[in-house]
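**Student:** Quick one, fold the following:
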Amino acid sequence: MSDYTAEPARYETLGYRRTGASGLKLPAISLGLWQKFGDDYSYATQREIVLHAFDLGIAHFDNADRYGPPHRAAQQTFGRILAKDLAPYRDELILSTKAGNPIGASPYLRGGSRKSLLTSLDNSLRDLGTDYVDIFYHHRPDPETPLEESVGALVSAVEQGKALYVGISNYLPERAEAAARLLRAAGVPLLIDQTRYSIYDRSPETNGLLDTADRNSFGVIVYSPLAQGLLTDKYLETIPDGARAQNSSFLSPDVIDETYRRRTSELNKLAESRGQSLAQLALQWVLRRPEVTSALIGASSTTQLDHNLKALDFPLLTPEELTVIDKHGIHGTGLKL
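**Tutor:** Have a look, this model is predicted:
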């Protein structure tokens, strides 16, 4: 029996945004379970973070079959929390999951075939302990599978009642537009595209993805808005013990060089002049775009979660401040593009 009761005022402060042309609204900041929700972290801490997020109005929890370690562990973690604490609130939750990124050696544990996508979805529903997810994504494009087949699997997920909406992730504009067109023709409009976007990764601006989203009326949800921690003050002097750059396959110590520190120091000065942290500035920056529905953040503590949500409390960035960000926020800084 759970001792958890959700905060009654949870919807009073966190803004919600309409997703593309749909009727679905998402919180401006969503919680992603990409990291810190595998078997290598404390379940008690994971539960505390998820429940605190919901108390703050974050009703959207983003998952994938790949998240762990091991793969599927993050979904199983959330499934435990859902069963114990959040089951009475299931109709208030937006649960998303993804399939298509490799999770094993078998050719059926990767890619965009009907077999891979729909089998993974069934396994994800079992992991989560729910009959349906709100959003089901194809996690990454698969050039070896006809797009029509991958899109058809997404359509089937909706028709079978296993997903309410569908999305794509890591698609470039041309393929995203083609997917949107096929989904529209099937009567299951593309809800959202999940993409990497930050001050140090301007790809969605420069490659036309944001324009494609606007033209095709789907939303955009951003992951890595803090560039894996590079858009914080963590690495301005040195690499702290236990920092992500020491043990992450997504962030190498090699990229934390003097060029990175010089640019980041200037961005940090701008943030300080606004009375905020660099992380808060970076979140505000991605959310300034009307095409962006929500920014996905991770959290290793409730304190970190509280801090990042305060980004929504600061005044809008001025044209002059955006110019400063453009000067020092050089695309590709610290990233493997």
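**Student:** Please count neighbours and contacts with C-alpha atoms only from this point.
**Tutor:** Noted.
**Student:** how close does A227 get to D201?
**Tutor:** Note on A227: its distance to D201, by C-alpha to C-alpha, to the nearest Å, is 8 Å.
**Student:** this one next, for a side-by-side:
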Amino acid sequence: MMIETDQRKLGATGITVPALGIGTWSWGDTGLWGYGKSFTRDDITQAYKLCLDNGLNFFDTAEIYGKGESERILGECQRQDGRPILIASKFAPLPERFSSKQLLDALDASLARLGVEQIDLYQIHWPFTFLSINGLMDVLAEAVRSGKVRAVGVSNYSARQMRQAHARLARHDIPLASNQVEYSLLHRNPEAKGVLEACRQLDVALIAYSPLAKGVLTGKYRPGKETLPSWQRRMMSNLGNKQQQKMEPLFAAMEAAAQAHDKTLAQVALNWLLATDAHVIPIPGAKTIRQAQENAGALGWRLSDAEYTSIARAMQS
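**Tutor:** Reported below is the predicted structural model:
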């Protein structure tokens, strides 16, 4: 276990980021996340400012989030606030994109929506594509050489796929900065499937999306509390009634740690990921000031070894 500082390295790139990033999947998304109904543009502005006030200036977005609105809103927030931030975005290798050169056009479009000349981390959003990993890595290297991108990463890649990407980029003397995958106490595939170990071996950051399992690890959907959300989010969180009951030992272990440190369940869940390995950078969402405050409270303290182990074993039981 290690969580010496509240800063983490973005692989071997030389770029340092806060140990906790901020996911902006929900920003501008009117369908799944209810932008404009359950939260507003003003809510995002307040959340953004509070993140920066607490040193959380690493934001992850993508061209497909809110059909480009997430990038636009993030760019507007940066211009209105004025403080420097670190931006990660993603290229979507959609079926209609047959040429890896289309990545450069998509990159230009993302830069325009963000209103910046350079993206700090540019990632391939998923591996399922007609485009080859080698071809995509070659074009990412071109993007770095052009100065439009500082570092490059992948997302949802298996251990084998990320090793291939790493090896191809090495031909260009460019490190693979990161692999962004789903990782939480409820979704520990990166451990079981060798992705976390590959990140350790290759010195690649593991950017953990959905670190709170779409809100489930906050405890608000426990029996007797709020009902599960819409069918889309229920499907994504993979949480049925039986699974809810099985999770009670986990919540009990998390609650004990939360009370000991005067923290929330969400803060315990995030701190557990941070304590797992120095390569892990969770990126919880923040669409309101309350969520931003809760995220910030996951830093500046650490679970004891006994608490960490108790929580880990509770989920495996």
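**Student:** Can you point out the buried residues in the host helix or strand of A112 of structure 2?
**Tutor:** Element membership of A112 of structure 2 [criterion: DSSP states H and E] is helix 102-114. Applying a neighbour-count criterion of 16 or more other C-alpha atoms under 10 Å, one finds 103-104, 106-108, 110-111, 113-114 buried in helix 102-114 of structure 2.
**Student:** other SSEs contacting the very next helix or strand once past that helix?
**Tutor:** Using DSSP H and E, the helix or strand that follows helix 102-114 of structure 2 in sequence is strand 119-124. Applying 3 or more C-alpha pairs under 8 Å, 6 or more residues apart in numbering; DSSP states H and E, we find strand 119-124 of structure 2 packed against strand 86-91, strand 149-155.
**Student:** For those strands, please prepare a markdown table with the additional fields distance to Y65 of structure 2 and mean neighbour count.
**Tutor:** A markdown table is the format used below for those (distance: least, C-alpha to C-alpha, whole Å; neighbours: other C-alpha atoms under 10 Å):
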| stretch | distance to Y65 of structure 2 | mean neighbour count |
| --- | --- | --- |
| strand 86-91 | 10 | 23 |
| strand 149-155 | 14 | 25 |
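**Student:** Now distance to W25 of structure 2 too, for these, in a markdown table please.
**Tutor:** Conversion of these to a markdown table gives the following (distance: least, C-alpha to C-alpha, whole Å):
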| stretch | distance to W25 of structure 2 |
| --- | --- |
| strand 86-91 | 11 |
| strand 149-155 | 14 |
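**Student:** The stretch 101-250 of structure 2: helices as residue ranges?
**Tutor:** Using DSSP state H, counting those that start in this stretch, the helices of the stretch 101-250 of structure 2 run over 102-114, 133-145, 159-170, 189-192, 195-202, 231-237, 241-246, 248-261.
**Student:** Output those as JSON lines; include the columns distance to A88 of structure 2.
**Tutor:** JSON lines is the format used below for those (distance: least, C-alpha to C-alpha, whole Å):
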{"stretch": "helix 102-114", "distance to A88 of structure 2": "11"}
{"stretch": "helix 133-145", "distance to A88 of structure 2": "14"}
{"stretch": "helix 159-170", "distance to A88 of structure 2": "18"}
{"stretch": "helix 189-192", "distance to A88 of structure 2": "21"}
{"stretch": "helix 195-202", "distance to A88 of structure 2": "18"}
{"stretch": "helix 231-237", "distance to A88 of structure 2": "23"}
{"stretch": "helix 241-246", "distance to A88 of structure 2": "34"}
{"stretch": "helix 248-261", "distance to A88 of structure 2": "31"}
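**Student:** out of these, nearest to L10 of structure 2?
**Tutor:** With respect to L10 of structure 2, and counting by C-alpha to C-alpha, the nearest of the helices of the stretch 101-250 of structure 2 is helix 195-202 at 11.0 Å.
**Student:** Right, I'll call it a day here.
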